[in-house]
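Asks: One predicted model, sequence on top.
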Amino acid sequence: MDRRKFIKSVGVAGTVGTAAMAAPAIAKGREKLTMVTAWGRGLAGVFDAAVHFADSVNAMSDGTLEIDVKANGELVSGLSAVFDSVTSGQADMYHAADYYYVGQHPAFAYFTAVPFGMTPNELHNWYYHQDGHKFHLELGEEFGLHSFLCGNTGPQAGGWFRKEIKSAADFNGLKFRMPGLGGKALGKLGASVQTLPGSEVYQALASGAIDGTEWIGPWADEKAGFQEITKFYYTSGFHEPGAGLAVGINKDRFNGLSKAHQKMIEIAAGEANLWNLHQYLANNSEALTRLQAAGVKTLEFPDDVWDAFGKASIEVLDSNMEDPLFKKIRESVEKSMKASAAWDRLSSGVYGAQRSRVLG
């Protein structure tokens, strides 16, 4: 069955009301695009990326192309409704982490992050100078989307826990929030994995509905307030070494725009991608210092836990290899990642170690 036709036929689940979804605005050469998002209004970093992108488009177009940003819950509610509203044509575009939509196709994970996957530099090498964007568009064809990377959280933390993790067995029965294929890997360790929107995570952790959560990294996690609930913080995770965010635009709507407006969207997405990555990186270290001063205990997973993460992650990736597109994308990613890492290890890796040794 054609997934695009199916989505259009069933409509949008979880919407606030289709009456609230305005038809595309086109008047006297001016365009208005409604962008729904996976984020609560003001959610640190992720919502910032959506607003920064929209502001850039609005400025470049001198008012001829306006992007109206809607937080999650304002026009549609829930993660799946964000995707469905755009593929069905009831909204023009979304801003989200594409791995929220692995239920639609597992290859969406590669445009956010997969366990033991790419760092931000490796992702950008692949996306902008190899096959990455081509594959993003090919995947979008199936759903009527035209997509661009539009944000990156940088390396994500392993997460917040109510108690220390001393072995892989400690994940058995643990109620933990982790989306994407990383969450499926944790499920293989016996965890009860949940995917929650960012705006719901604090309350779920505070109430005991979940035992732990990953979110992003020190700056965003501090803003979310998780240190008020638990003090065990694992600073390196296996699941998202450089998590990309994306804009997905209804393809028919995108194709109906002028070439100039299309290019403005592309440029603004790329600029927001860089801006957002360094927003996180510029703020994380100082935030970590504040968290530690507030009594947060920063930890690393033991090697045997990392080994368990690796085994489970490979099983998850291997389980999707019957899908031809997933297979092509995985092979492309791993070839690119290996090549990028080879030079990075011999250049920046050596330099970083020597700088620390010389300067302390």
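Replies: Everything's here; your move. Predicted model only: the values in this text are computed from it and were never measured. Residues are numbered from 1 along each chain as shown.
Asks: going forward, measure contacts between C-alpha atoms and count neighbours the same way
Replies: Fine.
Asks: wouldn't Lys163 be in contact with Ile229 here?
Replies: No. Counting by CA atoms under 8 Å, Lys163 stays clear of Ile229, with 11.7 Å between them.
Asks: Below is structure B, check it against A:
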Amino acid sequence: MDRRSFLRNSTIGAGAAAGAAALAAPAYAQGNRTLTMVTTWGRGLAGVHDSAQHVADSITAMTDGTLTVDLKAAGELVGAFEVFDAVTSGQADMYHGADYYFVGQHPGYAFFTSVPFGMTAQELANWYYHMGGHELHDELGQIFGLKSFLGGNTGAQAGGWFSKEINGPEDFQGLKFRMPGLGGEALGKMGASVQNIPGAEVYQALSSGAIDGTEWIGPWADEKAGFQEITKTYYTAGFHEPGAGLSVAVNRDVFDELSPAHQKIVEIASAEGHQWNLAQFLSENGAALERLQSAGVTLREFPDAVWSAMGAASQETLDQYMDDELFARIRESYNDSLRKSSEWIQKSEGTYRVQRDAYLNRG
């Protein structure tokens, strides 16, 4: 018997028939409800805080205020990396964040943000909504008493900002670099001293020299964070997050108490927030990249030898968790979906884009 069933049955058994009847009445029938959402994002962080606020506002609007979401940014109730425990313990009702921050709870959570050399945003959506990803996210959440959904996406993230040019894999030796998730673990295998720092604290760490470089998101969010004020060396393509999903997770007891209509609204608001946020990032990045270049930022790409080293380190990182049965099943499902999605996308959209860009450049 699970924890919720035990508590429910114990309460009913101890009460009188009238008490049992009252308990059986849905909690949502007793009036309006406010849910506290905690986030891994500092208030005002471009794109990611917007995503959380958009989901919160959508839930409130679609329920006509009968279900109100009160958003608490990182540090306003709990710290950025404390939101998982806050929701599982019942201190807060739900969180919005990047699930790869919680690989310490289970390494399988990485797949629902991004893994190195993993899925683009479209490939992630294909897997999540049509090829078993959501069901596996739900299975993982059940272990911790969570009901989880995708609730945002940054699109492909940049390789990051560096205090020096990267000419080969050896340049990562001893490099103090901010990168969360399994991508960070892979860089560690390449010799980097990897730091996991909340987004709101990255600028100070970079400007003070506490770190030698950082990835954050992409041109728009990076420009808003002000990293171009500190260094002008920017790698535009990264191996670590080719389509980073953001998650909404609700305490499962809280979710079970909601009406079916309210449950569906949380699900729909999260899904719409995923697409809205992806479009937000992609619509802003191009112009922001031009502004960064105008501000003297030099755009670079990692050499092939660095990409090869990143690939080998990524494979080693993922392989080390394969003795966990759930991780292995998630990875198998993820890779199967990736193969099937990417083949068609490459043959159709990939070929088209090459030809379109060539035509436009000729014109």
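Replies: Nice, thanks for sending it over. Everything quoted here is computed from the prediction, not taken from an experiment.
Asks: rewinding a little: between Lys163 and Ile229 of structure 1, point out the one with more neighbours.
Replies: Just comparing Lys163 of structure 1 and Ile229: by other CA atoms under 10 Å the higher neighbour count belongs to Ile229, 16 against 13.
Asks: what's the helix or strand for the closest residue to that one other than its chain neighbours?
Replies: Spatial nearest neighbour of Ile229 of structure 1, chain neighbours left out: Ala206 (6.1 Å); criterion: CA to CA, 6 or more residues apart in numbering. Under the criterion of DSSP states H and E, Ala206 of structure 1 resides in helix 198-207.
Asks: now do Pro155 of structure 1
Replies: Counting by DSSP H and E, Pro155 of structure 1 is part of no helix or strand.
Asks: Beyond the lengthiest helix in structure 2, next helix or strand please.
Replies: Ordering each helix of structure 2 by length in residues (DSSP state H) puts helix 260-294 first. Following helix 260-294 of structure 2 in sequence order, the next helix or strand is strand 298-300 (DSSP H and E).
Asks: can you tell me the mean distance of that next one from structure 1 after alignment?
Replies: By mean CA distance after the TM-score superposition for structure 1, the fitted strand 298-300 of structure 2 averages 0.2 Å away from its aligned residues in structure 1.
Asks: how about Val76 of structure 1, what's its partner in structure 2?
Replies: By TM-score structural alignment, Val76 of structure 1 lines up with Val78 in structure 2.
Asks: check contacts around Ser285 of structure 1.
Replies: Residues in contact with Ser285 of structure 1, defined by CA atoms under 8 Å, 6 or more residues apart in numbering, are 218-219.
Asks: Now do the buried residues in the helix holding Ala206 of structure 1.
Replies: Within helix 198-207 of structure 1, the residues that qualify as buried are 198-199, 201-202, 204-205, counting by 16 or more other CA atoms under 10 Å.
Asks: just stretch 206-222 of structure 1 next, same as before
Replies: 210-222.
Asks: Which one of those is nearest to Glu315 of structure 1?
Replies: Glu214 (21.2 Å; CA to CA).
Asks: and the closest residue to the closest one other than its chain neighbours, how far is that from Ser313 of structure 1?
Replies: Of all residues not flanking Glu214 of structure 1 in the chain, Gly159 sits nearest, at 4.0 Å (CA to CA, 6+ apart). Computed as CA to CA, to the nearest Å, the Gly159 of structure 1 to Ser313 of structure 1 distance reads 17 Å.
Asks: same check, this time on Asn283 of structure 1
Replies: From Asn283 of structure 1 to Ser313 of structure 1 the distance is 30 Å (CA to CA).
Asks: Show me which of these two is the more surrounded one.
Replies: Counted by other CA under 10 Å, Asn283 of structure 1 and Ser313 do not tie: Ser313 has more neighbours, with 25 against 14.
Asks: burial of the residue lying closest to the more buried one once chain neighbours are set aside, as a residue count?
Replies: Leaving out its chain neighbours, the residue that sits closest to Ser313 of structure 1 by CA to CA, 6+ apart is Ala185, at 5.1 Å. By other CA under 10 Å, 26 other residues sit near Ala185 of structure 1.
Asks: pretty sure Ala185 of structure 1 contacts Val316?
Replies: Yes. Judged on CA under 8 Å, Ala185 of structure 1 makes contact with Val316 at a distance of 6.1 Å.
Asks: so what's Asp57 of structure 2 up against?
Replies: Val69.
Asks: quick one: what helix or strand has it in it?
Replies: helix 48-62.
Asks: can you tell me what part of structure 1 that helix aligns to?
Replies: With TM-score structural alignment applied, helix 48-62 of structure 2 matches the range 46-60 in structure 1.
Asks: Just give me the mean distance for that stretch relative to structure 2.
Replies: Looks like 0.5 Å for stretch 46-60 of structure 1 (mean CA distance after the TM-score superposition for structure 1).
Asks: Just the buried residues of that stretch, please?
Replies: 46-58, 60.
Asks: Over to stretch 168-184 of structure 1?
Replies: In terms of neighbour count (16+ other CA under 10 Å), stretch 168-184 of structure 1 has its buried residues at 168, 171, 174-184.
Asks: nearest to Val333 of structure 1, of those?
Replies: Out of those, the member with the shortest distance to Val333 of structure 1 (by CA to CA) is Leu181, at 15.2 Å.
Asks: related to what we said a few turns ago, dump the residue contacts of the match of Val76 of structure 1.
Replies: 38, 86.
Asks: Ok, the one 4 residues further on next?
Replies: If you count contacts by CA under 8 Å, 6+ apart, Glu82 of structure 2 has none.
Asks: That one in helix, strand or coil?
Replies: helix (DSSP: H, G, I helix; E, B strand; the rest coil).
Asks: distance of it from Ala73 of structure 2?
Replies: From Glu82 of structure 2 to Ala73 of structure 2 the distance is 12 Å (CA to CA).
Asks: and if you look at Arg43 of structure 2?
Replies: 5 Å.
Asks: Quick check: neighbours shared by those two?
Replies: Counting by CA under 8 Å, 6+ apart, the residues touching both Arg43 of structure 2 and Ala73 are His49.
Asks: more crowded one of these two?
Replies: Ala73 (24 against 19).
Asks: corresponding residue for Leu7 of structure 2 in structure 1?
Replies: So, by TM-score structural alignment, Leu7 of structure 2 is left unmatched.
Asks: picking up where we left off before, unless I'm mixing things up, the residue nearest to Glu214 of structure 1 is touching His239, no?
Replies: No. Gly159 of structure 1 lies out of contact with His239 (CA under 8 Å); the separation is 10.4 Å.
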